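Asker: Predicted structure and sequence below. I'll ask about it afterward.
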Amino acid sequence: MRLDSSTFPVVKIVFDASNQGGPEDAFLIFERLLARKQPFVLLHEKAVDENNHAHSHEERKQASIWMKKHKAALRAYVRGMIQVEPSAAKRLALKPFAVTFGKAWGYPLLVVESKDRAWALARDVLDEQVSDVAHF
């Protein structure tokens, strides 16, 4: 997993086999994003590739420990993860996983059909947060 924060508060997330620094580096970058104490969304622009998305037991264990340690910050600052999936069938199949994902990570997994829709949704999600704060 790689994180690209050059378009913050939209942070691009890339899952690929050529992860330069390994999961530890990705978690360090994620921690730096959380330390900013500003709302952001994660955006995964590529369709889900089931063949290239398997994580080892050890990677899942590390992620779980990391999530528990950063649970409050994740819930406070990550407004959601937006996944682009052009296939209507795959979007439908992701619905049950999205529920589990949201419970585990503390923020929703939102699945859309295109990059354009993903960027529009990212703006909406972030604008919604600004509106919520403005109403207090």
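Answerer: Received the coordinates, thanks.
Asker: use CA for all of it now, contacts and neighbours both
Answerer: OK.
Asker: Can you tell me the closest non-neighbouring residue to residue 40?
Answerer: In space, and not counting its chain neighbours, residue 40 is closest to residue 9: 4.4 Å by C-alpha to C-alpha, 6 or more residues apart in numbering.
Asker: Quick one: the strands in this protein, in order.
Answerer: With strands called from DSSP state E, the chain shows them at 2-4, 10-14, 40-44, 78-84, 109-112.
Asker: In this structure, which residue is most central in space?
Answerer: residue 81 (3.3 Å; C-alpha atoms, centre = their mean).
Asker: Look at the closest residue to that residue other than its chain neighbours and say how many residues are nearby.
Answerer: What sits nearest to residue 81 in space, not counting adjacent residues and going by C-alpha to C-alpha, 6+ apart, is residue 42, at 4.5 Å. Neighbour count of residue 42, defined by other C-alpha atoms under 10 Å: 23.
Asker: ok, structure two:
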Amino acid sequence: MFIQDTQNFPVVKISYESTDGISLEENIARFEALLDRQQPFVLVGEGPTPTQQASHEERKFIATWVKQKRQDLAEFVKALVHIEADEQARLLMQKFANNYVKFAGYPMFVVTDQQQAQQIVRSVLKH
């Protein structure tokens, strides 16, 4: 996932592919800058996930970083909210979301539209 827009912090828009050509390392630096704020935030993504998998080296790099930052991730990232209108894609994403918290340290919610996403954002930021 790539940090796309932080202008509406604590709501942070993400994309599942690099939309501005940044490297994985640059994206991690963006993520760390968000964690360095030491304030709760929510990640919001929309639409299809990438069809191409990350390389083994990229997955290993990400997994190592997540392990190192797990405490901060659990404390400051209140949720990842994924908006998916397509029912079949939503069901597939929900299966992924069920195990996501074990990896990332924060929950993932899969919703059908922007309205549902905003309800979850408000709810998780309130707590």
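Answerer: Perfect, thanks for sending it. This structure is a prediction, so every number in the text was calculated from the model and none was measured.
Asker: pretty sure the residue nearest to residue 40 of structure 1 contacts residue 43?
Answerer: No - counting by C-alpha atoms under 8 Å, residue 9 of structure 1 stays clear of residue 43, with 10.1 Å between them.
Asker: Going by how many neighbours each has, rank the two and give me the top one.
Answerer: residue 43 (24 against 18).
Asker: so that one touches residue 15, yeah?
Answerer: No - applying C-alpha under 8 Å, one finds residue 43 of structure 1 not in contact with residue 15, separated by 11.1 Å.
Asker: hang on, the earlier thing: now the residue nearest to residue 81 of structure 1: how far from residue 123 of structure 1?
Answerer: Between residue 42 of structure 1 and residue 123 of structure 1 the distance is 12 Å, computed by C-alpha to C-alpha, to the nearest Å.
Asker: same check, this time on residue 111 of structure 1
Answerer: On the measure of C-alpha to C-alpha, residue 111 of structure 1 and residue 123 of structure 1 end up 15 Å apart.
Asker: of the two, who's got more company?
Answerer: Neighbours were counted for residue 111 of structure 1 and for residue 123 using other C-alpha under 10 Å; residue 111 has more, 23 against 16.
Asker: My read is that the more buried one contacts residue 83, right?
Answerer: Yes - counting by C-alpha under 8 Å, residue 111 of structure 1 touches residue 83, with 4.7 Å between them.
Asker: Helices along structure 2, start to end?
Answerer: 24-36, 56-76, 87-104, 114-126 (DSSP state H).
Asker: Mean distance between the second one and structure 1 after superposition?
Answerer: On superposition with structure 1, the average gap between helix 56-76 of structure 2 and its aligned counterparts reaches 0.6 Å (mean C-alpha distance after the TM-score superposition for structure 1).
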